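[1] please work out how this folds:
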Amino acid sequence: MSEETAVDSQELGEKIVVVLKTIYDPEIPVDIYELGLIYDVFVNEDNEVKILMTLTSPNCPVAESLPAEVEEKVKSLDVVKDAEVEITFDPPWTQDLMSEEAKLELGLL
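    All right, here's what the predicted structure looks like:
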């Protein structure tokens, strides 16, 4: 991987985070990134993106629609060739995964 490619994928990663911060859990007024629902973002040299994420619970009412929304919004970035979301519950989500900002927003600090 060339130096230029590394910078590009980091830049793309930052753009993806910006997009993820526009997606909100419908039950909690905090975006999914600050909630800690995004575990990892992988970008390969072809600008194909894989996002490993979780939900606040396995019975989450948006278990179907939220991953689809994440895929759709990430795919809307011009440089992204494809995007795939994988849902995991390992480790299960807890409030400890939330950013300080999210905890403050929800009055948990």
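[2] contacts and neighbour counts: CA atoms only from here.
    Fine.
[3] any residues touching whichever helix in the chain runs longest, and which ones?
    As assigned by DSSP state H, the longest helix anywhere in the chain is helix 3-20. Here helix 3-20 makes contact (CA atoms under 8 Å, 6 or more residues apart in numbering) with Asp31, Ile32, Tyr33, Val41, Val43, Asn44, Glu45, Asn47, Val70, Lys73, Val74, Val79.
[4] would a markdown table of the residues you listed with neighbour count, distance to Trp93 and secondary structure be doable?
    Supplementary listing: those in a markdown table, determined by neighbours: other CA atoms under 10 Å; distance: CA to CA, whole Å; DSSP: H, G, I helix; E, B strand; the rest coil:
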| residue | neighbour count | distance to Trp93 | secondary structure |
| --- | --- | --- | --- |
| Asp31 | 17 | 15 | strand |
| Ile32 | 25 | 12 | coil |
| Tyr33 | 23 | 12 | coil |
| Val41 | 14 | 17 | strand |
| Val43 | 18 | 23 | strand |
| Asn44 | 10 | 26 | coil |
| Glu45 | 11 | 30 | coil |
| Asn47 | 16 | 28 | coil |
| Val70 | 22 | 18 | helix |
| Lys73 | 16 | 22 | helix |
| Val74 | 26 | 22 | helix |
| Val79 | 14 | 30 | coil |
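[5] here's the other one to compare against:
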Amino acid sequence: MSEVTLRDQIEEQLRTVYDPEIPVNIWELGLVYAIKINDDNAVNIDMTLTAPGCPVAGDIIREVEEKVRNLESVTDVHVHLTFDPPWTKEMMSEEAKLELGFL
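    Got it, this is the predicted structure:
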């Protein structure tokens, strides 16, 4: 499987993960900063949250790990939570801004 195809599958899975307080997925919110796929298909994801004190942070990270790990060719998953750079509304996709009334 090519990296492009696996990356597309990973992005598709990330689009199914939602912050329970916001009706937009973490991908469209711009919470995923980077996806790195190693030669052995181990996946490293750098992501953030809308706020450092997010009460469901552990749940969101666990859901990301589980959904990506369930992809057939993924060998391992590591989610790295960072607040650098801090998330801002400008990181959202146009679709997310429209959905949340920011446009």
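[6] which two of the contacts of helix 3-20 of the first structure have the greatest separation?
    Distances among the contacts of helix 3-20 of the first structure were taken as CA to CA; the most separated pair is Asp31 and Glu45, at 27.7 Å.
[7] and Ile28 of the first structure, what does it touch?
    Contact analysis of Ile28 of the first structure by CA under 8 Å, 6+ apart lists nothing.
[8] what residue in the second structure is paired with it?
    Using TM-score structural alignment, the partner of Ile28 of the first structure in the second structure is Ile22.
[9] center of the second structure - which residue?
    Centroid-nearest residue in the second structure, with CA atoms, centre = their mean: Val32, separated by 4.1 Å.
[10] distance check, the aligned partner of it in the first structure against Pro67 of the first structure.
    When the first structure is aligned by TM-score structural alignment, Val32 of the second structure is paired with Ile38. Per CA to CA, to the nearest Å, Ile38 of the first structure is found 11 Å from Pro67 of the first structure.
[11] need the contact list for the equivalent of Ile61 of the second structure over in the first structure.
    Pairing criterion TM-score structural alignment: the partner of Ile61 of the second structure within the first structure is identified as Pro67. Pro67 of the first structure makes contacts with Val85, Glu86, Ile87, as judged by CA under 8 Å, 6+ apart.
[12] part of a helix, is Pro67 of the first structure?
    Yes - counting by DSSP: H, G, I helix; E, B strand; the rest coil, Pro67 of the first structure falls inside a helix.
[13] how about the residue lying closest to the match of Val32 of the second structure once chain neighbours are set aside, what does it touch?
    Using CA to CA, 6 or more residues apart in numbering and skipping the chain neighbours, the partner closest in space to Ile38 of the first structure is Met53 (4.4 Å). Residues in contact with Met53 of the first structure (CA under 8 Å, 6+ apart) are Leu37, Ile38, Tyr39, Asp40, Val85, Glu86, Ile87, Thr88.
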